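Mind looking at a prediction? Sequence and model below.
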Amino acid sequence: MLTAISNKIFNQSILDYHQYNDVHQAISNPFEKSSIEHLLYMKNWIDTVQWHLEDIIRDPKIDPVTALDIKRWIDRSNQERTDVVEYIDSYFLEKYQEVKPAADAVINTESPAWAIDRLSILALKIYHMQEEATREDATAEHRAACQRKLDILLEQRTDLSTAIETLLEDIAAGRKYMKVYKQMKMYNDPSLNPVLYKGEK
């Protein structure tokens, strides 16, 4: 199942990152470049780096110049994340291009790749909540509270994985159809962000 493969790859990416735990560590994607596995690994690596950038920027003692650099890094990362999600959806569009939707077929609230995006973020929540649930310098109350949250996250992963597999089965059977809207992000586009295009005058 795709979600089982995805969850395994996301865990691998997270563990690979935490060997160094450094946002500057370059990605070393172990999968064939043309494969869906390559895209899944890349997707989670972007998410993992951004997770830690979000931690760093919340340091109340951070230097403002450094904070601005990180904010711009996060903006670039958001664009990269969106691009990779769209590449993953392109994989599904190609995979199911021969499927003829039934006359009563309906569209899903989100595309398969955006659901997988949530699965990637969930893998990060699980990893870091597991850390907190077993943190030796934390109180017993803290660990117990985090364990309860971890149990919910694990249940959520099961439910989300099931929902994604059902969606893919429905698309393959023609009960649902894919319709992908490109994420028309405006803040990075000099022609659409008023601060940028007014600053050019």
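Arrived safely.

From now on I want contacts and neighbour counts done on CA atoms only, so please keep to that.
Noted.

Residue 153 against residue 119, yeah?
No. Judged on C-alpha atoms under 8 Å, residue 153 makes no contact with residue 119 at a distance of 10.6 Å.

Just want to know which of those two has more residues nearby.
Legend: neighbour count by other C-alpha atoms under 10 Å for residue 153 and residue 119, higher for residue 119 (23 against 17).

isn't the more buried one right up against residue 157?
Yes. Counting by C-alpha under 8 Å, residue 119 touches residue 157, with 6.9 Å between them.

quick check: longest helix of the protein.
helix 140-173 (DSSP state H).

gap between residue 136 and residue 16?
In this structure, residue 136 and residue 16 are 23 Å apart, going by C-alpha to C-alpha, to the nearest Å.

Check residue 123 too.
Residue 123 is 14 Å from residue 16, by C-alpha to C-alpha.

More neighbours: those two, which one.
Per other C-alpha under 10 Å, whichever of residue 123 and residue 16 has more neighbours is residue 123, with 24 against 15.

so where does that one fall, helix or strand?
helix 112-133 (DSSP states H and E).

List the buried residues of that helix.
112-117, 119-126, 129-130, 132-133 (16 or more other C-alpha atoms under 10 Å).

Next up, a structure to set beside the first:
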Amino acid sequence: MISKLCNRIFGEAIHDYHIHNHIDQPIENPYRISSIEHLLYLKCWIDTAQWHMEDVVRNPEIDPVEGLQWKRRIDASNQERTDVVEYIDSYFLEEYKNIKPNADAKINSESPAWVIDRLSILALKVYHMTEETVRPDATQEHRDLCTQKLNILLNQRADLSNSLDELIQDIENGTKYMKVYKQMKMYNDPNLNPVLYNTNHE
């Protein structure tokens, strides 16, 4: 089951990040570069570092100049995250390239990698909500509320995991087929973002 592999590796990446709990801690990916495991670990590490960047930038007392610097780091991280998602989809395209879809095969609204992207974010939500359920300086009411939220997140992860496994099985059986669209993000491209290309022409 691909979801079991994803959730296990996401847990490893999140655990490893929090050993040092530092945004600039270099990644030490334990998996072979060409493997799906390597991509999954990398994906979740990027998400974990970006999670903490988002925490920093939301500090109401942050210096505006520093805040802008963090915002640009988050933009760069988002682009890296998108690139890795597309690498994961490329892996699946190669994996199933010899499967001929049935004549009545349908396309899914999300590619496998974008479902995996959501699973990675859910793993982070589960990790941090679990922390809140045992936070010693919080009230019992806070911990109880977070426990309720955690149960919802766990249920959501189970449902999403099942949906991913079903999608992969449908692709393997030929009842669904993959069609991947590049994200074509425009805001980082100096040729597509009017603020950037108008500045360059001045």
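Okay, I see it. Predicted, not measured: the structure shown is a model, and the values here were computed from it.

Can you tell me the centre-most residue of the second structure?
residue 117 (3.6 Å; C-alpha atoms, centre = their mean).

mind checking the SS state of the closest residue to that one other than its chain neighbours?
Spatial nearest neighbour of residue 117 of the second structure, excluding adjacent residues (C-alpha to C-alpha, 6 or more residues apart in numbering): residue 85 at 6.9 Å. Secondary structure, DSSP: H, G, I helix; E, B strand; the rest coil: residue 85 of the second structure is helix.

can you count the residues close to residue 85 of the second structure?
Counted with other C-alpha under 10 Å, residue 85 of the second structure comes out at 24.

what does residue 19 of the second structure give?
9.

Secondary structure class of it, three-state.
helix.

what about it, distance to residue 11 of the second structure?
Taken as C-alpha to C-alpha, the span from residue 19 of the second structure to residue 11 of the second structure is 13 Å.

follow-up on the earlier one: got any residues that touch both of residue 119 and residue 157 of the first structure?
With contacts defined as C-alpha atoms under 8 Å, 6 or more residues apart in numbering, no residue is shared by residue 119 of the first structure and residue 157.

For residue 78 of the second structure, see how far away residue 72 of the second structure is.
According to C-alpha to C-alpha, residue 72 of the second structure stands 10 Å off from residue 78 of the second structure.

Those two: which has the busier surroundings?
Per other C-alpha under 10 Å, whichever of residue 72 of the second structure and residue 78 has more neighbours is residue 78, with 16 against 13.

Which residue in the first structure aligns with that one?
Alignment note (TM-score structural alignment): residue 78 of the second structure maps to residue 78 of the first structure.

what helix or strand is that match on?
Using DSSP H and E, residue 78 of the first structure falls within helix 64-95.

Spit out the contact partners of the residue nearest to residue 117 of the second structure.
By C-alpha under 8 Å, 6+ apart, the residues touching residue 85 of the second structure are 43, 113-114, 117.

ok, now how distant is it from residue 62 of the second structure?
Taking C-alpha to C-alpha as the measure, residue 85 of the second structure falls 31 Å from residue 62 of the second structure.

And for residue 100 of the second structure?
54 Å.

Looking at the two, which is more packed in?
residue 100 (15 against 12).

Thought residue 172 was touching the more buried one, still the case?
No. If you go by C-alpha under 8 Å, residue 100 of the second structure and residue 172 don't touch, sitting 9.1 Å apart.
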